[in-house]
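>>> Predicted structure and sequence below. I'll ask about it afterward.
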Amino acid sequence: MKHACHIRSGKQMSGFTLLELLVVILIIGLLTGIVAPRFLGQVSRSEATAARAQMDAFDKALQAYRLDTGRFPTGGQGLRALTTRPSDEPRWRGPYLQGDVPPDPWGMPYQYRSPGTDGKDYNLLSYGRDRAPGGTGDDADLSR
C-alpha cells in the first residue's frame, strides 16, 4: 500500500489578511450609514401612525360616551372616564375602551381637554417624539 505524502511549502495560506478585514469593516460601515437612517425614519413614521390610530379609537369611544351621557367627559374626568364610571354620571354605560387608557407610543399620557379650543368640544393630543409642546417633523404634536 502506498501512502500519499504531502509536502508543505514554507508559507501556509489560511485566514484573512488585515487588509481584507478592513475592507469588510468599511463595507459594513457604509451599509449601516445608508440603511440605518432610512430604518429609523420608518420607525418614527410607524409611531406617529400608531398614535393617530389610538387617537381615532379614543374619538370613537368619546362619541359613544357622549351618546350615552349627553356630553363629553370633563377635563377633570379625562380619558379615564372611558374605562371607569365617574361618580357623578348616572347614564354611563361603559366601559368604552377595553383595559386601561394606553400611553402614546412614546410612553407619555395623551392630553385631553374639554371644552376644547377653537370651538371644538374637546382637544386630544400627543406631544410626539420630543414629549414637549410644539416641535416640527418627527417631533411635531399630533392632535385630533
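In hand now; what should we look at? The shown structure was predicted, so the numbers you read here are calculated from the model rather than taken from an experiment. Residues are numbered from 1 along each chain as shown.
>>> Every contact and neighbour count from this point should use C-alpha atoms.
Fine.
>>> what about the residue most central in space within the chain, which helix or strand?
By C-alpha atoms, centre = their mean, the chain has its centre lying nearest to Glu47, at 2.9 Å. Assigned by DSSP states H and E, Glu47 belongs to helix 18-69.
>>> Give me the packing partners of that helix, helices and strands only.
strand 123-126, strand 142-143 (3 or more C-alpha pairs under 8 Å, 6 or more residues apart in numbering; DSSP states H and E).
>>> Spit out the contact partners of the residue nearest to the centre of the chain.
With contact taken as C-alpha atoms under 8 Å, 6 or more residues apart in numbering, Glu47 is in contact with Pro105, Trp106.
>>> Structure two is appended below for comparative analysis:
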Amino acid sequence: MNLCSDYPKRPFPAAASALRRKRRKSRRKQRGFNLIELMVVLVIIGLLAGLVGPRLLGTVESSKVRTADTQVKMLKGALMTYALDVGNFPSTSEGLAALMAPPADAADYWNGPYLDDELPLDPWRTPYRYEFPADNLQGYALYSLGADAQPGGEGNNADIGYLPAEPAG
C-alpha cells in the first residue's frame, strides 16, 4: 500500500490561493512611481539645482582665482631664486622655460630646475604670461589673463599676478 496516494495533491488549497493573492498585491505595490510622484521629484530636484547651482559655481570660480594667485606667487619665488643664481631675470624670449632648463647664456650659473614639477598652466588651462623688457625700467610682468583669456577685465575675468606699473603721464 502506498501511503502517499492517500494524501491530496494540494494539502491546503485555500492557503495556496491566499498566498497567490498576497503576492499579486505586493507586486502591484512594487511596480514603481506614478506620473505625479515622478513630477514632484523632478520639481524638487530642479528647485535644489536652481538654488545650489549658482552658489557652487561661484565658489568654483573664486577658488580658481585664488589658485592662480597662489601659482603666480610660487612662480615669483622661483624667478627670484633664478635671479639670485644667474644675476638677472630671464628675458621675455627665454620666458618661464628658463626655470626648467638653462638658457645658453646662463648655463654656468644656473642651479635649477627651479620648480619641482613641470611649468603649470593657469586654472583655465592657458600658460602664464611672462615679460621682461630689455630696458628693465619697470621690472617683469607675470600674470594670468583670467577666466576670459583676454587682457583686462573685472571680477573673475581680471588679470591675476604682477603687472608692470602704468607710466605716469
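Sure thing, it's come through. Since the structure is predicted, the reported quantities are computational estimates derived from the model, not experimental observations.
>>> Any idea what the TM-score is?
With the length set by TM-score structural alignment, normalised by the length of the first structure, the two chains reach a TM-score of 0.86; 141 aligned residues with a C-alpha RMSD of 2.3 Å.
>>> which of the helices and strands packed on helix 18-69 of the first structure is buried the deepest?
Using mean count of other C-alpha atoms under 10 Å, the stretch among those with the largest mean neighbour count is strand 123-126, at a mean of 20.
>>> Report the aligned residue range of the second structure for it.
Strand 123-126 of the first structure corresponds to residues 141-144 in the second structure, going by TM-score structural alignment.
>>> Pull the number of nearby residues for the alignment partner in the second structure of Val43 of the first structure.
Aligning on TM-score structural alignment places Val43 of the first structure opposite Val60 in the second structure. By other C-alpha atoms under 10 Å, 12 other residues sit near Val60 of the second structure.
>>> now Ala50 of the first structure
14.
>>> Name the next helix or strand following the helix holding Glu47 of the first structure along the chain.
strand 111-113.
>>> mean distance, that following strand to its aligned residues in the second structure?
Superposing on the second structure and averaging over aligned pairs (mean C-alpha distance after the TM-score superposition for the first structure), strand 111-113 of the first structure comes out at 0.6 Å.
>>> what helices or strands is that strand leaning on?
strand 123-126.
>>> So which residues make contact with stretch 121-133 of the first structure?
48, 51, 55, 72, 104, 106, 108-117, 134, 138-144.
>>> Next, the distance between the ends of it.
21 Å (C-alpha to C-alpha, to the nearest Å).
>>> Quick one: distance of it to the chain centre.
14 Å (C-alpha atoms, centre = their mean, to the nearest Å).
>>> what do you get for stretch 114-133 of the first structure?
18 Å.
>>> now stretch 102-117 of the second structure
For stretch 102-117 of the second structure, the distance to the chain centre is 31 Å (C-alpha atoms, centre = their mean).
>>> what about Arg23 of the second structure, which helix or strand?
helix 13-29.
>>> since we're on Gly116 of the first structure, how many residues are nearby?
13.
>>> Then Lys120 of the first structure?
Lys120 of the first structure: 11 neighbours (other C-alpha under 10 Å).
>>> What lines up with Tyr77 of the first structure in the second structure?
To be clear, residue 77 of the first structure is Gln; Tyr isn't right here. Following TM-score structural alignment, the counterpart assigned to Gln77 of the first structure within the second structure is Glu94.
>>> and its match, what does it touch?
Applying C-alpha under 8 Å, 6+ apart, the residues contacting Glu94 of the second structure are Pro103.
>>> Chain neighbours aside, what residue packs nearest to Pro103 of the first structure?
Computed as C-alpha to C-alpha, 6 or more residues apart in numbering, the closest residue to Pro103 of the first structure that is not its neighbour in sequence is Pro109, at 4.6 Å.
>>> Would you check that that neighbour makes contact with Arg80?
No: taking contacts as C-alpha atoms under 8 Å, Pro109 of the first structure lies outside contact range of Arg80: 11.0 Å.
>>> with the first structure superposed, average distance for stretch 49-66 of the second structure?
With mean C-alpha distance after the TM-score superposition for the first structure, stretch 49-66 of the second structure averages 1.0 Å from its match.
>>> Quick check: buried residues in that stretch?
Buried residues in stretch 49-66 of the second structure, counted by 16 or more other C-alpha atoms under 10 Å: Glu61, Lys64, Val65.
>>> Tell me how many other residues crowd whichever residue in the second structure pairs up with Leu31 of the first structure.
Counting by TM-score structural alignment, Leu31 of the first structure lines up with Leu48 in the second structure. Neighbourhood size, Leu48 of the second structure [other C-alpha under 10 Å]: 11.
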